[in-house]
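> the sequence and its predicted three-dimensional model are supplied below.
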Amino acid sequence: MKALILRKYGKPAEIAFAEIARPAIKPDEILVRVHAVGLNPIDTMIPKGEFKPILHFDLPTALGSDLAGVVAEVGSRVTRFKVGDAVFASIFDLGTGSLAEFAVVPESAAALKPSNLDFVQAASIPMVGLTAWQALKERARVQPGQKVFIPAGSGGIGTFAIQLAKHLGARVGTTTSTGNVGLVRNLGADEVIDYKKQEFEEVLRDYDVVLGTVKGDALKKSLRILKSNSRIVSLIGPPDAAFARSRGMNFLMKAVFGLLSRGLIRQAAKIGAAYSFLFVHPDGRQLAEIGALLEAGKIRPVIDRVFSFDQAKEALAYLEKGRAKGKVVVQLR
């Protein structure tokens, strides 16, 4: 089968199409004929080796994390799916990739594709949907009436997280460029800061939750908009000791991550805020709940561009520019 393969980490990384063997499945896995793959920023970072201490791949390996497709084979212990089912899933952090004609998916990571979405739309959802769900619903426990700040509202995670926060009953603030103000308002954002004209920390006040999505000094600046008993959930770091413990890392890595996050944790504590780092994990049952929201029209996919499979490298390069409004998707079939 054809796959987009990472052969060697580096800048530039060695990425190329190759013919590889169709993968075999274990009893608790399904084999999916991939129709579409949603790309995420981490898919452009992994090839550079930025996550080598955390994510472990046996190179060469197929790239890609999200997918939508049709079940081609089921393992002997699989009970939730059958051959011919249309499914979507994230296989991030599972050691395999989705930018291939077939992909192995644990039964526990997959969900039935929402019936009102095509494969391209469904493939755009898994990682951003699970990330927003785990950050806002599980970690931050957002309640109706709370104020949630989601920077970079027009990006892949932002467009989904704004909609989920609104579904949870929150009031949402975000940042975006002038041309995307209408987009984020249509998604439900209540307070929109055009970052080309204003600094968000000079305008926003009394927020309960900050979702950290932008590198640089944005997290430190966000401390100025938080109230007491608030939460910062960061997707971009710094990783903390709790994250190291959750992955079973050794004492040295726990100490390193503890040092990396100590300053921000202390600054947050001074204003009564709690900081934590979130690394998304695949979860088919959560994805099924997200699928129900999509089927009910509570949340809608936002897609910037669709590339063919042959253009997958160009799609990754386009995503890396950081200008996409919503998601970038590769269509295989």
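Alright, I've got the coordinates.

> going by C-alpha atoms from here, please, whenever you check contacts or count neighbours.
Fine.

> could you tell me the end-to-end distance of stretch 204-213?
17 Å (CA to CA, to the nearest Å).

> for stretch 61-70, same thing?
First residue to last in stretch 61-70 (CA to CA) measures 22 Å.

> residues in contact with that stretch?
By CA atoms under 8 Å, 6 or more residues apart in numbering, the residues outside stretch 61-70 that reach it are 3-7, 32-40, 43, 83-92, 96-100, 113, 119-120, 122-127.

> now, which of those residues lie within helices?
Per DSSP state H, helices hold the following members of these: 43, 119-120, 122-123, 126-127.

> of those residues, which is the nearest to residue 55?
When the ones in helices among the contacts of stretch 61-70 are ranked by distance to residue 55 (CA to CA), residue 43 comes first, at 11.9 Å.

> picking up where we left off before, now, of the ones in helices among the contacts of stretch 61-70, which are buried?
43, 119-120, 122-123, 126-127 (16 or more other CA atoms under 10 Å).

> which pair in these has the greatest spatial separation?
Among those, 43 and 119 lie farthest apart (CA to CA), at 19.4 Å.

> buried stuff in stretch 210-227?
210-213, 219, 222-227.

> which of the residues you listed fall in helices?
219, 222.

> want to compare, so here's the second one:
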Amino acid sequence: MKRLQYHRYGGAEVMSLEECTVPMLAPGKVRVRVKSAAINPIDWKLRQGAMKWVTGRKFPRGMGSDFAGIVEKIGVGVTGFYVGDEVFGTLDIKSQGAFAEFVDADPRLLVHKPKRLSFSQAACIPVPATTAWAAIVDTAHARSGLRIFVHGCSGAVGNFAIQLAIAGGASVAGSCGAVALSSGTPAGVEALYAYGDKALFAALGKYDVVFDTLGTLSIAEGLALLKPKGRLIDINPTPEG
């Protein structure tokens, strides 16, 4: 099969589309013929070696986390999936390779694709949605009375974060680029600011939670937006997270 992969950590120049032998399907895995794959910032961060203490130095390494496709083969011990099922999911951080013709996925990271979603739409869900959920639901505990600021609210993670925060009852404000800003403030968002207007971010009051989906707010800038005992959540990968 063909797979986008790299033989050393680095920039875009280390990637190449190469022939790759399809391995024997391991027990407990599901082989999926990839119909669509989505690009996430974590993909190029991993390629650059941002988490090499986790991913190690075994090469070649595949590119890509999120995918959608059709089940091709079922490994021994797998239940709940059948050949021909339309599915979407993500790959473990140590076993990247969604930018390929086939992926062998952990069924715990795989779900059935709703018929109303295209393969392309489904592939865009896993990493952004789970990242936003971890920040807004698991960490911030979005609820009525909480004020949340989402820096980078027009991106995939930011978009999910806003929806989850509003669904939880929180008051939400955010920042975005000029193009998104010109489209108007999304329903339920109390205020929307351009990235360059950092001095205005807290114009309507400070926040209980600041979620930086871009990783471009300095710690000082983030803390300046918070109420006492507020929480700053950063998207950048760290050894602790």
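Received it, and whenever you're ready, just let me know what you need. Only a predicted model underlies this, so the values are computations on that prediction, with no experimental measurement involved.

> can you give me the TM-score here?
The TM-score (TM-score structural alignment, normalised by the length of the second structure) is 0.90; 241 aligned residues with a CA RMSD of 2.1 Å.

> hmm, back to that, is it possible to export the buried residues of stretch 210-227 of the first structure to CSV including distance to residue 198 of the first structure?
What follows is those, written out as CSV (distance: CA to CA, whole Å):
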residue, distance to residue 198 of the first structure
210, 18
211, 19
212, 19
213, 18
219, 17
222, 14
223, 17
224, 15
225, 14
226, 18
227, 21
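
> coming back round to it: now, which of the buried ones among the ones in helices among the contacts of stretch 61-70 of the first structure sits nearest residue 105 of the first structure?
Taking those together and measuring to residue 105 of the first structure by CA to CA, the closest member is residue 126, at 12.9 Å.

> how close does the closest one get to residue 145 of the first structure?
27 Å.

> what's the local residue count around residue 114 of the first structure?
Per other CA atoms under 10 Å, the neighbour tally for residue 114 of the first structure reads 21.

> please apply the same query to the one 4 residues further on.
Counted with other CA under 10 Å, residues neighbouring residue 118 of the first structure total 15.

> just the buried ones out of the contacts of stretch 61-70 of the first structure, please.
The neighbour-count test (16+ other CA under 10 Å) marks 3-7, 32-40, 43, 85-92, 96-100, 113, 119-120, 122-127 as buried among those.

> my guess is residue 170 of the first structure contacts residue 149, does it?
No: counting by CA atoms under 8 Å, residue 170 of the first structure stays clear of residue 149, with 9.8 Å between them.

> between those two, which is the more surrounded one?
Neighbour totals were compared for residue 170 of the first structure and residue 149, and residue 149 leads with 31 against 23 (other CA under 10 Å).

> pretty sure the more buried one sits in a helix.
No: per DSSP: H, G, I helix; E, B strand; the rest coil, residue 149 of the first structure lies outside any helix segment and is strand.

> quick one, longest strand in the first structure?
strand 29-39 (DSSP state E).

> give me the residues contacting that one.
23-25, 64-75, 78, 98-107, 119-120, 123-125, 316, 319, 327-333.

> in helices, which of those appear?
Secondary structure from DSSP H places 119-120, 123, 316, 319 of the contacts of strand 29-39 of the first structure in helices.

> against residue 7 of the first structure, how distant is the spatially closest residue to residue 4 of the first structure that is not a sequence neighbour?
Excluding its sequence neighbours, the residue lying closest to residue 4 of the first structure (CA to CA, 6 or more residues apart in numbering) is residue 17, at 4.4 Å. From residue 17 of the first structure across to residue 7 of the first structure, the span is 10 Å (CA to CA).

> over to residue 127 of the first structure?
24 Å.

> not counting its neighbours along the chain, what's nearest residue 236 of the second structure?
Per CA to CA, 6+ apart, closest to residue 236 of the second structure is residue 215, 5.6 Å.

> ok, back up a step: between the ones in helices among the contacts of strand 29-39 of the first structure, which is nearest residue 162 of the first structure?
residue 123 (18.8 Å).

> surely the residue nearest to residue 236 of the second structure touches residue 237?
No: the criterion here is CA under 8 Å, and residue 215 of the second structure misses it with residue 237 at 9.4 Å.

> how much space between residue 251 of the first structure and residue 244 of the first structure?
9 Å.

> quick one, which of those two is more surrounded?
residue 244 (20 against 11).

> right, and the helix or strand after the helix or strand containing that one?
Residue 244 of the first structure belongs to helix 241-246 when elements are defined using DSSP states H and E. Using DSSP H and E, the next helix or strand after helix 241-246 of the first structure towards the C-terminus is helix 251-270.

> show me what that following helix packs onto, helices and strands only.
Helices and strands touching helix 251-270 of the first structure, by 3 or more CA pairs under 8 Å, 6 or more residues apart in numbering; DSSP states H and E, are helix 241-246, strand 273-277.

> so which bit of the second structure is that helix matched to?
Counting by TM-score structural alignment, helix 251-270 of the first structure pairs with no residue of the second structure.

> could you list the buried residues of that helix?
In helix 251-270 of the first structure, counting by 16+ other CA under 10 Å, buried: 253-254, 257-258, 260-262, 264-265, 268-269.
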